[in-house]
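1. this one's sequence-less:
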C-alpha cells in the first residue's frame, strides 16, 4: 500500500495534548504553545489538554504519561527543555517512555534547521518523536521558530498518518 493510500485512510482529526516545558512561561506568555495549538486547530485537529510544566524530570514524565494513558488523546506534543543545559531533560524523559522511536523526526528537523534557519547551531538542537502506550509523541525545541518549522514541515503533514499507523495495530 502506498503512502498516499495510507494518508487517505488516516483520520481527518486527531485529539492532542500540548505540553510546554518552561520555568518561566505562563499561558499568557507561551508563544510556542499557543502556536502549536493554533496550527493544530487550523488543520482541524482538536486540543484535548494543554499544560505548562517546569523543567523537572518527574514533572515532565508525569504530564507526558498522563497524556499517553488518556484514551481520548492520540498525540502528545511538547516544546521546550530540549537544549543541552543541565536542566534540559525533556528528550531524556521522552526517550525513557518510548516503545518505538521515530528517529527520522529529529534527523530531518536538524537538517531543516540547518538549511532554513540556524546553520551550524543545528547540532545543538534536540528533537525526538515516537510512540508510547499507543500514543504518538513529538518533542521539539521551545522557540517559536523551531515550533513553526517542526509543525509546518513535519508534524502537520504526517500527524494523521502516524495516528493511522498506530491504530492499525489495535484493530
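-> Done, it's in. Worth saying up front: this structure is predicted, and the values here are computed from it rather than measured.
2. drop to CA atoms for contacts and neighbour counts, all remaining ones
-> Noted.
3. any idea where the helices of the protein begin and end?
-> Counting by DSSP state H, the chain has helices at residues 3-9, 31-42, 57-69, 90-97, 103-113, 144-150, 156-168.
4. In a markdown table: the ones you listed, plus mean neighbour count and distance to residue 48.
-> What follows is these, written out as a markdown table (neighbours: other Cα atoms under 10 Å; distance: least, Cα to Cα, whole Å):
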| stretch | mean neighbour count | distance to residue 48 |
| --- | --- | --- |
| helix 3-9 | 12 | 22 |
| helix 31-42 | 18 | 10 |
| helix 57-69 | 18 | 9 |
| helix 90-97 | 19 | 20 |
| helix 103-113 | 18 | 23 |
| helix 144-150 | 20 | 19 |
| helix 156-168 | 18 | 15 |
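5. now for the ones you listed, which one comes closest to residue 50?
-> helix 31-42 (8.3 Å; Cα to Cα).
6. returning to that earlier point: make a markdown table out of the helices of the chain and add distance to residue 51.
-> Compiled in a markdown table, the helices of the chain are given as follows (distance: least, Cα to Cα, whole Å):
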| stretch | distance to residue 51 |
| --- | --- |
| helix 3-9 | 29 |
| helix 31-42 | 9 |
| helix 57-69 | 8 |
| helix 90-97 | 14 |
| helix 103-113 | 23 |
| helix 144-150 | 16 |
| helix 156-168 | 20 |
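7. okay, now the one to match up with it:
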C-alpha cells in the first residue's frame, strides 16, 4: 500500500542567516528583503541570525536549524563570492543530500543577462536539500537577493518543499 503524499502547505516556516563580518540588524538589507518577500507570500520567519564569515559560526546556525522539525527551509545571504573570507558554500555543501544545480546555473544566467553581465561568473550561489529542508545560499547583494527571490525562489518554493516531503 502506498503512503499518501502530504497536502501542499500554503505556509512554510523558514530560517534566515546573514553571513557578514560587518552587517547588523539595522543595516542587514539583504536579510530583511528575504524576510519581507517570504512574509508577503504568507510564510513565517521563525529564526533570523547574523553571523561572521566564519565556518564554525555558519555551522552552528545551520546545525541548530537542521534538527528542528518546524523549520521547512533555510535561506542564507552572503559569503557566496570568491574572496578568501567567503566560506558559505564550502560549509553547507557537505550537508546537501541533494544539490539543486539548476538554481545556481539559472541564477548566474539571469544575473548575466539582466543585471551584471560577466561579473555573474563570480557568484557561487547554490541551493540544495538537507533531508526534507531546502537551503538557498544567496549572494549578499540586495539586488542579487531580489533577483533570486523574485525570479527563481518564490515561484518554486512550495513546489520544492512538496517534492522533498512527498513519500510514495
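-> Happy to help now that I have it. Keep in mind the model is a prediction, meaning the values are calculated, not measured.
8. Tell me how far residue 111 of the second structure lies from residue 162 of the second structure.
-> 27 Å (Cα to Cα, to the nearest Å).
9. what do you get for residue 5 of the second structure?
-> Residue 5 of the second structure is 8 Å from residue 162 of the second structure, by Cα to Cα.
10. Quick one: map residue 149 of the first structure onto the second structure.
-> Matched to the second structure by TM-score structural alignment, residue 149 of the first structure sits across from residue 147.
11. what's that match in contact with, if anything?
-> Counting by Cα atoms under 8 Å, 6 or more residues apart in numbering, residue 147 of the second structure makes contact with residue 111.
12. How about residue 85 of the second structure?
-> Residue 85 of the second structure makes contacts with 53, 54, 79, as judged by Cα under 8 Å, 6+ apart.
13. What is the aligned counterpart of residue 31 of the first structure in the second structure?
-> The equivalent of residue 31 of the first structure in the second structure is residue 29 (alignment by TM-score structural alignment).
14. and the residue nearest to its match when sequence neighbours are not counted, how far is that from residue 30 of the second structure?
-> Of all residues beyond its chain neighbours, the one nearest residue 29 of the second structure is residue 142 (6.4 Å), with distances taken as Cα to Cα, 6 or more residues apart in numbering. The gap separating residue 142 of the second structure from residue 30 of the second structure is 5 Å, by Cα to Cα.
15. what does residue 145 of the second structure give?
-> As judged by Cα to Cα, residue 145 of the second structure and residue 30 of the second structure stand 6 Å apart.
16. Common neighbours of these two, please.
-> Common neighbours of residue 145 of the second structure and residue 30 are listed as residue 77 (criterion: Cα under 8 Å, 6+ apart).
17. Not counting sequence-adjacent ones, nearest residue to the most centrally placed residue in the first structure?
-> Among the residues of the first structure, the one closest to the centroid is residue 138, at 2.2 Å (Cα atoms, centre = their mean). Nearest residue to residue 138 of the first structure, sequence neighbours excluded (Cα to Cα, 6+ apart): residue 129, at 4.4 Å.
18. aligned partner of that neighbour in the second structure?
-> By TM-score structural alignment, residue 129 of the first structure lines up with residue 127 in the second structure.
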